[in-house]
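*Asks:* with the sequence up front, the predicted model follows.
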Amino acid sequence: MSEHFQPKEFASKDGQPSPYPLVVQQGLYDLLEMLRAKFGKAIYINSGYRSPEHNAAVGGVKNSYHVQGMAADIRPRHGKDFEHELGRLKIIANKECPGGVGFYKNFVHVDFGPYRRWNG
């Protein structure tokens, strides 16, 4: 848990319980707090922890960091400046995230695995 992010935000969309005490591992909370501080605004979680079943249903890779409680798909607040703010968030994540960063049309994937970058 952290100042700006609560475990319920990371719950698997299929309702399956997480094996982690705080739904996701503490390193993810720390990463997201750092990104939020650099972004200067709220960050919203599209997808945090995924049960293996939910991960398979959405086409995630078998050993996804989402299943390990180490990843989140994040976005800025929806609104008239969404595209601009998403662009800012992508730049910040690319610069500041020591792990994986995936760039997608409507969100950014971040994790605290090894350093990698990709377009989804």
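*Replies:* Everything's here; your move.
*Asks:* hey, let's count contacts and neighbours off CA atoms from now on
*Replies:* OK.
*Asks:* excluding its backbone neighbours, what's nearest residue 98?
*Replies:* Taking C-alpha to C-alpha, 6 or more residues apart in numbering, and ignoring the residues beside it in sequence, residue 98 has residue 115 as its nearest neighbour in space, at 5.8 Å.
*Asks:* does the one you found touch residue 99 like I think?
*Replies:* Yes: assessed by C-alpha atoms under 8 Å, residue 115 is found in contact with residue 99 at 4.2 Å.
*Asks:* how many neighbouring residues does residue 21 have?
*Replies:* Here the number of neighbours of residue 21 (other C-alpha atoms under 10 Å) works out to 10.
*Asks:* ok, back up a step: the residue nearest to residue 98: neighbour count?
*Replies:* Using other C-alpha under 10 Å, residue 115 is surrounded by 11 other residues.
*Asks:* helix or strand for the residue most central in space within the chain, which one?
*Replies:* Of all residues in the chain, the one closest to the mean position by C-alpha atoms, centre = their mean is residue 72, 1.7 Å from it. Following DSSP states H and E, one finds residue 72 within strand 71-75.
*Asks:* first-to-last residue distance for stretch 21-30?
*Replies:* With C-alpha to C-alpha, to the nearest Å as the measure, the ends of stretch 21-30 fall 15 Å from one another.
*Asks:* can you give me how far it is from the chain middle?
*Replies:* Chain-centre distance of stretch 21-30: 11 Å, with C-alpha atoms, centre = their mean, to the nearest Å.
*Asks:* now the helices for this protein?
*Replies:* Assigned helices in the chain, in chain order: 26-39, 52-57, 82-96 (criterion: DSSP state H).
*Asks:* another structure for you, compare them:
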Amino acid sequence: MQLTPHFTLSELTDSETARRLRIDNTPGSTTMHALQCLAELLEEVRDVLGGVPIVISSGYRSAALNAAVGGSATSAHLLGLAADFTAPAFGTPRAICEELITAGVVWDQLILEHPSAEAPGGRWVHIGLPQLGKPRRQILTAIKRGGKTRYEIGLVRP
């Protein structure tokens, strides 16, 4: 099912983990509306990045899938309001975040995920919409140290 010109429902719900563990990751009707809004945000992101393809690594996650991947119990992925992605033809996740900030794209959370010595530009970008109300426009960096992830405000270097 095509949600927007460049994004399908399957892109935002597909999960190798769900297939491997035989977890149903089918969104309900309320989540479908959220996924439509998320796809529209991703279209805006794609435009800001010059029209390059966006590769979605995680979108909607059912509760069972979210638990299986170790996601937060309050993750916007559970509501269909967040996506993790890269855009290799544009550049690193850090470069993507910098471009989205400069362009003034409206989000609730923008997270540069796991920059490190091996991947100083980060591994992927998390972008999320608010469940209700005004977007927080929160910019964070997720840093993994000693097996734990902590979140720092802003785009932080490893």
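*Replies:* Ah, there it is. What you are looking at is a predicted structure, and each value in this text was computed from that prediction instead of being measured.
*Asks:* got a TM-score for the two of them?
*Replies:* For this chain pair, the superposition-based TM-score is 0.84 by TM-score structural alignment, normalised by the length of structure 1; 116 aligned residues with a C-alpha RMSD of 2.1 Å.
*Asks:* if we can go back for a sec, looking at the helices of structure 1, which is nearest to residue 11 of structure 1?
*Replies:* Minimum separation from residue 11 of structure 1 across the helices of structure 1 (C-alpha to C-alpha) falls at helix 52-57, 11.0 Å.
*Asks:* corresponding residues in structure 2 for that closest one?
*Replies:* Mapping helix 52-57 of structure 1 onto structure 2 (TM-score structural alignment) gives residues 63-68.
*Asks:* name the residues of the matching stretch that are buried.
*Replies:* Within stretch 63-68 of structure 2, the residues scored as buried using 16 or more other C-alpha atoms under 10 Å are 63, 65-66.
*Asks:* stretch 87-99 of structure 1 now?
*Replies:* Applying 16+ other C-alpha under 10 Å to stretch 87-99 of structure 1 flags 87, 89-90, 93-94, 97-99 as buried.
*Asks:* same deal with stretch 44-55 of structure 2?
*Replies:* Quick answer for stretch 44-55 of structure 2 (16+ other C-alpha under 10 Å): 45-46, 48-49, 53-54.
*Asks:* tabulate the helices of structure 1 in JSON lines, adding columns for distance to residue 17 of structure 1.
*Replies:* As requested, the helices of structure 1 are exported to JSON lines (distance: least, C-alpha to C-alpha, whole Å):
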{"stretch": "helix 26-39", "distance to residue 17 of structure 1": "17"}
{"stretch": "helix 52-57", "distance to residue 17 of structure 1": "11"}
{"stretch": "helix 82-96", "distance to residue 17 of structure 1": "28"}
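*Asks:* and of the ones you listed, who's closest to residue 68 of structure 1?
*Replies:* Closest among the helices of structure 1, once you apply C-alpha to C-alpha, is helix 52-57, at 9.3 Å.
*Asks:* with structure 2 overlaid, report how far the closest one is off on average.
*Replies:* Comparison of helix 52-57 of structure 1 with structure 2 after fitting gives an average deviation of 1.1 Å (mean C-alpha distance after the TM-score superposition for structure 1).
*Asks:* and the next element down the chain from the top strand by length along structure 2?
*Replies:* Identified as the longest strand of structure 2 according to DSSP state E is strand 138-145. Per DSSP H and E, strand 138-145 of structure 2 leads on to strand 148-153 as the next helix or strand towards the C-terminus.
*Asks:* so that next one corresponds to what in structure 1?
*Replies:* Using TM-score structural alignment, strand 148-153 of structure 2 finds no match anywhere in structure 1.
*Asks:* relative to residue 74 of structure 1, how far out is the equivalent of residue 11 of structure 2 over in structure 1?
*Replies:* Counting by TM-score structural alignment, residue 11 of structure 2 lines up with residue 9 in structure 1. Computed as C-alpha to C-alpha, the residue 9 of structure 1 to residue 74 of structure 1 distance reads 11 Å.
*Asks:* neighbour count: these two, which is higher?
*Replies:* residue 74 (21 against 15).
*Asks:* need the counterpart of the more buried one in structure 2.
*Replies:* Using TM-score structural alignment, residue 74 of structure 1 pairs with residue 85 in structure 2.
*Asks:* for its match, which non-adjacent residue is spatially closest?
*Replies:* Using C-alpha to C-alpha, 6+ apart, the nearest residue to residue 85 of structure 2 is residue 56, at 4.4 Å.
*Asks:* I'm done for today, thanks for sticking with me.
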